[in-house]
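# 3D model of this:
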Amino acid sequence: MELYVKAGPDGESIGDCPFAHFVRAVIHAKGLECKVIPRTKDNKPDWLVNDYDGKMPCLKNGDTIVTESSTIVNYLENSFTDVQVECDQDQSVLHLTQGFFPAFAAFMKKEEYDQKLWNCLNEELGKLDRHMETSGGPFLCKMFPTLADLNLGPKLYHLKITLAHFYPNKVNQMLPPRVKAYMEEVLACPPIAECSYPAEHVIAGWTAARK
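The predicted structure follows:
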């Protein structure tokens, strides 16, 4: 298998895409062999550009080619069943947390602190905080990480790095205690930690996106 992902600032290392991070974490959790191939917008293979609009992450397994992180993960779960990452509660938790990244991206793309955008992000963090109060474990659904954690973890990785970089004087007041505790737990689990990329890549990506 080959996984095409966004390249880092040097054009060769793995870039700061949380959706590719999610796919790589699932591959890691399932114990699958996969060659990760970073690509810039200028050196994507012709078949990826012409037939799949250049979308990454893109998984190529023989003649099977799949784009979109959620579709790739569904393919992996259905094709490699020895280790199942998803549990019964994952879909309801994924629904609960689906608003987090859009709210985070809207807030972080604004160069100046925007109270209205922060309130929207804080509302999403509140949902996570309340869920963790009743989750019964250190992770979203169980005592061990499942699909929902591997989906949310890479996005929280971006949150942790960017808040500390762009709002160092406010970061301790911004995160509810249960969210902070969960974030440290999920970012330390091997599928997330061992598929992470340097914080500098995250900072560079969001610096370019801020306006």
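
# going forward, measure contacts and count neighbours with C-alpha atoms only.
Noted.

# In three-state terms, label V66 for me.
strand (DSSP: H, G, I helix; E, B strand; the rest coil).

# and for comparison, fold this next one:
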Amino acid sequence: MSLSVPQNGVKGDNEPVIELFVKAGSDGESIGNCPFSQRLFMILWLKGVVFNVTTVDLKRKPADLQNLAPGTHPPFITFNGEVKTDVNKIEEFLEDVLCPPKYTKLGARHPESNTAGMDIFAKFSAFIKNSKPDANEGNQKYFTLSPPNKRPNAYCSVEYSHI
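Reported below is the predicted structural model:
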């Protein structure tokens, strides 16, 4: 006897059982300021899926959590009992498994969008992290929004043939 599993990874009309483990805030209970934890939270929330959130105080990490994902720090998820720990792979997994028509597609429609975003993020990260003003000259010009130089806005004004 074979069971058919729909494309979105859940059997029949049942919702998947998802638990998101995130870093706790300074009080040990509220959701912390980890951008990776917040990103996974937003993905699940925007998908419209029901999920539980467990905050993990890294100072007092419970033993059962160490058994669940040994050597791993939050964020991570359990999806129908299976532990997933790599944030990038979790994002890809959620996009593949929680797919239309039941769940919203969150991925970019055009690959150029991802490239533009990664380029801006890389340049901005280098600009923020660099402590040497001389080395920041190229990136500073890139992020100056004065009228003669609107480089970040160039991504917004590019016309693509497929739009």
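
# Work out the TM-score between the chains.
The TM-score (TM-score structural alignment, normalised by the length of the second structure) is 0.63; 133 aligned residues with a CA RMSD of 3.2 Å.

# Now check the first structure for the residue matching T55 of the second structure.
Counting by TM-score structural alignment, T55 of the second structure lines up with P38 in the first structure.

# Repeat that for K84 of the second structure.
Using TM-score structural alignment, K84 of the second structure pairs with V66 in the first structure.

# In contact with that match: list those residues for me.
Residues in contact with V66 of the first structure (CA atoms under 8 Å, 6 or more residues apart in numbering) are C58, L59, K60, I72, Y75.

# from those residues, which is closest to L156 of the first structure?
I72 (20.6 Å; CA to CA).

# what secondary structure does the most centrally placed residue in the second structure sit in?
Geometric centre of the second structure, nearest residue: R39, 3.9 Å, by CA atoms, centre = their mean. What three-state DSSP gives for R39 of the second structure is helix.

# Which helix or strand contains the match of T55 of the second structure?
When secondary structure is defined by DSSP states H and E, P38 of the first structure falls within strand 35-39.

# Run a quick neighbour tally on the aligned residue in the first structure for S26 of the second structure.
Aligned counterpart of S26 of the second structure in the first structure: P9 (TM-score structural alignment). Around P9 of the first structure there are 16 other residues, counting by other CA atoms under 10 Å.

# Over to P35 of the second structure?
11.

# Excluding covalently adjacent residues, which one is nearest to the corresponding residue of the first structure for it?
Using TM-score structural alignment, the partner of P35 of the second structure in the first structure is P18. Nearest non-adjacent residue to P18 of the first structure, counting by CA to CA, 6 or more residues apart in numbering: P154, 5.0 Å away.

# contacting residues for the equivalent of E95 of the second structure over in the first structure?
Aligned by TM-score structural alignment, E95 of the second structure pairs with E77 of the first structure. Neighbour list for E77 of the first structure: Q84, V85, E86 [criterion: CA under 8 Å, 6+ apart].

# Tell me which of these you also see in the second structure.
Mapping these onto the second structure (both residues aligned by TM-score structural alignment, their matches' CA atoms under 8 Å) leaves Q84, V85, E86 still in contact.
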